[in-house]
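Visitor: I'll drop the sequence and a predicted model, then ask my questions.
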Amino acid sequence: MLNYPAAQRNTAPILEALLQHVSRTATGVALEVSSGSGQHVAALARQYPSLQWQPTELESRLLDSIGQHTAGLPNVRPARLLDAAGDWATQLPDMEAHSLSLVVNINMVHIAPWRCALGLMAGAGRLLRSGALLITYGPYAKDGLLTPQSNVEFDAHLRAKNAEFGVRDIRELEKAAAPHGLRLHAEIDMPANNKTLVWKKD
């Protein structure tokens, strides 16, 4: 079972932000894209027992960790493989369009190629019912400005590691989201110079 210190630190603030926009009594199916170790989905499932949670991950090596973190939670389904940049309809054929109550994506868009962010918007736009939310979390630039200096240095580090990585600009994400019926509904400042972005399906 993997335990990431960053996930341990940010779980409580993310839950606090989520509770501002999603009722604890929400029902239906919630999809987590890029579940990582499984720490986040386990915490979310405990706070939202009426939602059925579907964790997903690109890397098959992480499925066991997700399963261990969520063991014994009756509202968490077995983790599935999902390439966010791919065709979600093919990868998740049992999920009907406009059927999901919530999509959550934590710390992915800056450590993945831009095509993954595009795939996230397309997939969430297709699967979310009208009025439902996509929640994304991580560091973001805005209007071409990235602050503070620690985020500038983090962005440079990411791009040096992989030229396809990098902190994304909220305005560029808005452009990517719009064709899929998603609009930015709320922007919440978080600890460690991160943000939670709440996207609503029109």
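Guide: It's in.
Visitor: For the rest of this, base every contact and every neighbour count on C-alpha atoms.
Guide: OK.
Visitor: Closest to the mean position in this protein, which residue would that be?
Guide: residue 105 (0.3 Å; C-alpha atoms, centre = their mean).
Visitor: so it, which of the three states?
Guide: At residue 105 the chain is in strand, as set by DSSP: H, G, I helix; E, B strand; the rest coil.
Visitor: How much space separates it from residue 158?
Guide: Computed with C-alpha to C-alpha, to the nearest Å, the distance linking residue 105 and residue 158 is 19 Å.
Visitor: what's the answer for residue 140, then?
Guide: From residue 140 to residue 158 the distance is 13 Å (C-alpha to C-alpha).
Visitor: just residue 110 next, same as before
Guide: Distance of residue 110 to residue 158, given as C-alpha to C-alpha: 8 Å.
Visitor: so what sits against both of the two?
Guide: 165-166 (C-alpha atoms under 8 Å, 6 or more residues apart in numbering).
Visitor: Which of those two has more residues huddled nearby?
Guide: residue 110 (22 against 18; other C-alpha atoms under 10 Å).
Visitor: any idea which helix or strand carries residue 15?
Guide: Using DSSP states H and E, the secondary-structure element containing residue 15 is helix 5-19.
Visitor: Below is structure B, check it against A:
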Amino acid sequence: MADKPPVALEDRGAGGDGRRYSPSAARNREPICDVLKAYLAMPARVLEIASGTGEHGAFLVEELPGLDWTYSDIDPPSLASQRAWRGADVTVRLHGPVEIDASSEDWEAAEQAGAWDAIFSANMVHIAPFEAAKGLIAGARRLLKPGGALLMYGPFARDGVIAPSNAAFDASLRSRDARWGVRDLDRDLVPLAQKAGLQLDAVVEMPANNLTVVFRNP
């Protein structure tokens, strides 16, 4: 992404079959599932940007009949884990992974205008340059069906106010890379989305001072 791929901020255990395991994915997958139940009509074809270990997609297709999920990433270990999770899938509704740099203007294999009911991204925009957030929003406007949803999960500030735990996290991120950091939903992302033509649909409170933000393609 730009000139530096995102990195994992936690230890990810590995199974003997190549699947990797994220402690944060294990904690947040059920709340994320609840949001998808509330804001996505099934059947739904979803493209995940920066799929990490691949656990979200694997869990969600088992929990939500009619959900069709495509992995993507640019990080080689993550891509390998996603391939392993897809290989273990019994639903036949996991696809990819495809290599996508979210900051790019061309998502190559995913460039199917109007083909995606939703684009989902968890814990990506704060561990990448802001160009990744810009590209994610532009890609959603370009590729979502009318009425389709862009769902972004992670820590955010709200109009200049940030939870103490997220402020500490933000300082840690910026010490690693000055281009990273917890984004302000109201000051950074909502204006960007509105300029691109997306509409803010919902902001859902999640555990551990996280949010899931839902934008709609009109």
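Guide: That came through, no problem. Predicted, not measured: the structure shown is a model, and the values here were computed from it.
Visitor: Buried residues of the helix holding residue 15 of the first structure, list them for me.
Guide: Going by neighbour count (16 or more other C-alpha atoms under 10 Å), the buried part of helix 5-19 of the first structure is 7, 10-11, 14-15, 17-18.
Visitor: now those residues in CSV, with distance to residue 82 of the first structure?
Guide: Formatted as CSV, the buried residues of helix 5-19 of the first structure follow (distance: C-alpha to C-alpha, whole Å):
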residue, distance to residue 82 of the first structure
7, 20
10, 23
11, 22
14, 22
15, 23
17, 25
18, 23
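Visitor: Residue 154 of the first structure belongs to a helix?
Guide: Yes - assessed with three-state DSSP, residue 154 of the first structure lies in a helix.
Visitor: Tell me the counterpart residues of stretch 175-189 of the first structure in the second structure, please.
Guide: Here stretch 175-189 of the first structure aligns to the second structure at residues 191-205, judged by TM-score structural alignment.
Visitor: Report the separation between the two terminal residues of the matching stretch.
Guide: Start-to-end span of stretch 191-205 of the second structure (C-alpha to C-alpha) is 20 Å.
Visitor: Quick one: the helices in the second structure, in order.
Guide: Ranges of helices within the second structure are 23-39, 55-63, 76-88, 130-143, 164-176, 190-196, based on DSSP state H.
Visitor: how much does the fourth one stray from the first structure?
Guide: Yep, that's helix 130-143 of the second structure we're talking about. Taking mean C-alpha distance after the TM-score superposition for the first structure, the mean distance separating helix 130-143 of the second structure from the aligned residues in the first structure is 0.3 Å.
Visitor: again with the longest one
Guide: Following superposition, helix 23-39 of the second structure is found to deviate from the first structure by 0.9 Å on average (mean C-alpha distance after the TM-score superposition for the first structure).
Visitor: and that helix, which stretch of the first structure?
Guide: Counting by TM-score structural alignment, helix 23-39 of the second structure corresponds to residues 5-21.
Visitor: show me what contacts the alignment partner in the first structure of residue 79 of the second structure?
Guide: For residue 79 of the second structure, the aligned residue in the first structure is residue 63 (criterion: TM-score structural alignment). Neighbouring residues of residue 63 of the first structure by C-alpha under 8 Å, 6+ apart: 37, 57, 79-80.
Visitor: and the residues you listed, which two are the farthest apart?
Guide: Across the contacts of residue 63 of the first structure, no pair lies farther apart than 37 and 80, at 13.1 Å, counting by C-alpha to C-alpha.
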